[in-house]
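**Q** What follows is a protein structure lacking sequence information:
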């Protein structure tokens, strides 16, 4: 088994396939999307592949140590773009191929008009051990 992070990217600007930003969805469309996410996680709980997941608020702050003891702070995530991290899910699966398959399923969550949103998901394996240097 290997753990993967499915990182959900939300694009506020019109996406190429389903071009209705989430802030323009009806309450019913939002409910259907959230139910899909819940059902997806429940299905993975049943197979033992779900580890954890969480939606994230759109607000955020970047912080970086400045070398002088007082970190500079900038506004929100991806301040210069309409793309932001909407949430994440950790899965524990048998293979990379299974992680890709599940990410594809998750990308099909419904949006406006009940159509799949074709959401971008970043699939990242967890680092299992530090790299070893041999000479």
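**A** Nice, I can see it. The structure presented is a predicted model; accordingly, all values stated were derived computationally and were not measured.
**Q** Please make it C-alpha for all contacts and neighbour counts, starting now.
**A** Will do.
**Q** Next one: the nearest residue to residue 77 once chain neighbours are set aside from residue 94, what distance?
**A** Take residue 77 and drop its neighbours on the chain: the residue closest to it by C-alpha to C-alpha, 6 or more residues apart in numbering is residue 60, 5.4 Å away. Look at residue 60 and residue 94: by C-alpha to C-alpha, to the nearest Å, they are 34 Å apart.
**Q** here's the one I want to compare it with:
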């Protein structure tokens, strides 16, 4: 088994669509988490606050620069994640296809290497 993070990436438009139907989206998300739990693959799931409430610490110069959100030129915003423990990348992709998301949103699937692995996935 390997852990995969299903990273929720939305745009201003998809986030607005989600907020317009927040009660339905929350109910659908709770059902999705219940499905993950029943399948025995659930590890964790969290959503994030409005990007306007965050800050960015930029390391592109000699000294880190802190800027208040929202994130200027960013086209997609990281909105939350589901962490699952599954047998394969393909299984993670199949779960990602079921994530409740507003039109225009994306789900990025990334493997979480174990503590005994190097960052590129090799032992």
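**A** Cool, the structure landed. Worth saying up front: this structure is predicted, and the values here are computed from it rather than measured.
**Q** sorry, back to before: can you count the residues close to the residue nearest to residue 77 of the first structure?
**A** Using other C-alpha atoms under 10 Å, residue 60 of the first structure is surrounded by 14 other residues.
**Q** what does it align to in the second structure?
**A** With TM-score structural alignment as the criterion, the equivalent of residue 60 of the first structure in the second structure is residue 54.
**Q** Residue 125 of the first structure too?
**A** With TM-score structural alignment as the criterion, residue 125 of the first structure pairs with residue 111.
**Q** packing partners for the helix or strand harbouring its match?
**A** Using DSSP states H and E, residue 111 of the second structure falls within strand 106-112. Other elements packing on strand 106-112 of the second structure under the criterion 3 or more C-alpha pairs under 8 Å, 6 or more residues apart in numbering; DSSP states H and E are strand 2-10, helix 89-96.
**Q** where in the first structure is the aligned partner of the biggest helix by length in the second structure, by residue range?
**A** Ranked by residue count and defined by DSSP state H, the top helix of the second structure is helix 22-38. The alignment of helix 22-38 of the second structure onto the first structure (TM-score structural alignment) spans residues 30-46.
**Q** and that stretch, how far out from the chain's middle?
**A** 14 Å (C-alpha atoms, centre = their mean, to the nearest Å).
**Q** Can you list the buried residues in it?
**A** Residues of stretch 30-46 of the first structure classed as buried by neighbour count (16 or more other C-alpha atoms under 10 Å): 30, 32-33, 36-37, 40-41, 44.
**Q** Look through the second structure and report the residue furthest from the middle.
**A** residue 62 (30.2 Å; C-alpha atoms, centre = their mean).
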